[in-house]
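1. what's the 3D shape of this:
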Amino acid sequence: MAKRKFHLTEEQEQELKHAYHQSKDGPTWTRYQAVRLYGTGYSAKEVMEITGCSWSSLMKWCRVYRTAGVSGLVDKRVGGNRARLTEEQMQDLSLRLHQYKPRDLFGPEAATPEGEFWTVEDLQRAVRQWYGVSYRSRTSYYRLLRLCGFSYQRPAKVFRSRREAAVMAFEEALEKNSSM
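-> Below you'll find the model as predicted:
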């Protein structure tokens, strides 16, 4: 059985404890705790059970601590997806969405018959046309609408082949019946 090469001095143990209590980040706490426990004699299996980390992560954290100290264990990940549109492009998009209607850009090819309101499909076409960017999720387009000052509304279903004369006759009959 191989002898463990990773041991902490009393000073290093105190440094990790202090950093643990000062940190407000969960993944960083786990790293501090795992390195401190392993360095003070706990077995890798015990540390893995206590912290929920994997053996490879534990060994990597110990290696990083040896080379970079406490600062090397800080979680450097940045949350969220990488923005596909820059701040300037977002401002330009907002301006364009308020300036144009889908019918102005796409004519009869707009997603709604009137082309009056922005839909996800129309926004998707416009963003691809203007900036060469497309998102995988519809939620991303809902977010773009919201950031540009729009609220997402589900359009009413309208049959493209409906007869307007028949619709008007039906609405007149409905009005006559409701006024009785």
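
2. can we go C-alpha only for contacts and neighbour counts from here?
-> OK.

3. from the contact counts, what lies against the helix or strand hosting residue 144?
-> Of the helices and strands defined by DSSP states H and E, residue 144 is found in helix 138-147. Packed against helix 138-147, as judged by 3 or more Cα pairs under 8 Å, 6 or more residues apart in numbering; DSSP states H and E, are the following elements: helix 120-131.

4. for the helix it packs on, what is the distance to the chain centroid?
-> 19 Å (Cα atoms, centre = their mean, to the nearest Å).

5. buried sites along that helix?
-> By neighbour count on 16 or more other Cα atoms under 10 Å, the buried set for helix 120-131 is 120, 122-127.

6. also stretch 39-47?
-> Of the residues in stretch 39-47, those buried by neighbour count under the rule 16+ other Cα under 10 Å are 39-40, 44, 47.

7. returning to that earlier point: residues in contact with the helix holding residue 144?
-> Outside of helix 138-147, the residues within contact range by Cα atoms under 8 Å, 6 or more residues apart in numbering are 94, 120, 123-124, 135, 151-152.

8. let's compare: structure for the following, please.
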Amino acid sequence: MDTLEQFIQSNRNPRELKRALAVQMSQRGHTYREIRDVLQVSLGFVTTCCQRYEANGVEGLKLNYWGTQGYLNPQQKQEILQWLAQKDAWLLEEVVQQIEDAYGVVYRSYQSYYALLKQAGFSWKKSHSAHPDKDETQVEEKKLKSWSYWCSGRPRLPVVKCE
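-> Prediction:
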């Protein structure tokens, strides 16, 4: 019980602390329902914590998830960020191609590229200086531009513009 007490006193992680308190309350004779009500957890949580503590001690109460290994190591990521700092604007395709050519990494989602761009201080969102509804020619230009972007992003589907 000393190690459990030390774990509670030294722990700053709220999830691990809640697990340890559930075990401590159980050892002091509180029912699982009382523990559930005090800690605002489920009965299954209390049961699991007690079982893990009995099987593995304090180690069983610690979080085991540390995330996944990234595709780029910290040095490679720093090199990419330095490369991005060379220009004020980039096309996403340029960034994708550079990462693939230099490191052989292709992300499944563009979100990973966006995260790198954000980390480098870039924004990929466009703003409009004036509302296009004020001028019909601007509205038509915007529709055509949007249509061309939409079509270029969907090369696998045959699309016909409805009039």
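
9. coming back round to it: tell me the helix or strand right after the helix holding residue 144 of the first structure.
-> Toward the C-terminal end, the helix or strand that comes next after helix 138-147 of the first structure (DSSP H and E) is helix 164-178.

10. which parts of the second structure are strands?
-> Under the criterion DSSP state E, the second structure contains no strands.

11. returning to that earlier point: tell me the two of the contacts of helix 138-147 of the first structure that are most distant?
-> When those are compared pair by pair using Cα to Cα, the two farthest from each other are 135 and 151, 18.6 Å apart.

12. ok, the alignment partner in the second structure of residue 36 of the first structure - how many residues close by?
-> Alignment of residue 36 of the first structure against the second structure is given by TM-score structural alignment, with residue 24 as its counterpart. By the criterion of other Cα atoms under 10 Å, residue 24 of the second structure has 18 neighbours.

13. before we move on, what about residue 123 of the second structure?
-> When counting by other Cα under 10 Å, one arrives at 11 neighbours for residue 123 of the second structure.

14. excluding sequence neighbours, find me the nearest residue to it.
-> Nearest in space to residue 123 of the second structure, with sequence neighbours left out and distances taken as Cα to Cα, 6 or more residues apart in numbering, is residue 117 at 7.2 Å.

15. show me what that neighbour aligns to in the first structure.
-> With TM-score structural alignment defining the correspondence, residue 117 of the second structure maps onto residue 145 in the first structure.

16. where's its match relative to residue 20 of the first structure, distance?
-> Residue 145 of the first structure sits 41 Å away from residue 20 of the first structure, going by Cα to Cα, to the nearest Å.

17. any idea how far residue 38 of the second structure is from residue 11 of the second structure?
-> From residue 38 of the second structure across to residue 11 of the second structure, the span is 19 Å (Cα to Cα).

18. scratch that, residue 108 of the second structure
-> Residue 108 of the second structure sits 37 Å away from residue 11 of the second structure when distances are taken as Cα to Cα.

19. show residues contacting stretch 54-64 of the first structure.
-> 6, 31, 34-35, 44-45, 48, 72-73.

20. of these, which is the nearest to residue 177 of the first structure?
-> Checking those against residue 177 of the first structure with Cα to Cα, the nearest one is residue 31 at 73.5 Å.

21. residues near residue 72 of the first structure, how many?
-> For residue 72 of the first structure, the tally of surrounding residues (other Cα under 10 Å) stands at 17.

22. over to residue 18 of the first structure?
-> Neighbours of residue 18 of the first structure (other Cα under 10 Å): 12.

23. dump the residue contacts of it.
-> No residues are in contact with residue 18 of the first structure under the rule Cα under 8 Å, 6+ apart.

24. state the distance from it to residue 92 of the first structure.
-> In this view, residue 18 of the first structure and residue 92 of the first structure are 48 Å apart by Cα to Cα.

25. one more: residue 159 of the first structure?
-> Using Cα to Cα, one gets 34 Å for the distance from residue 159 of the first structure to residue 92 of the first structure.

26. so those two - more neighbours on which side?
-> Neighbour tally, residue 159 of the first structure and residue 92, criterion other Cα under 10 Å: the higher count belongs to residue 92, 14 against 8.

27. thought residue 24 was touching residue 4 of the second structure, still the case?
-> Yes. Distance between residue 4 of the second structure and residue 24: 7.5 Å, which falls inside the contact criterion (Cα atoms under 8 Å).

28. what does residue 46 of the first structure align to in the second structure?
-> Aligned against the second structure by TM-score structural alignment, residue 46 of the first structure finds its counterpart in residue 34.
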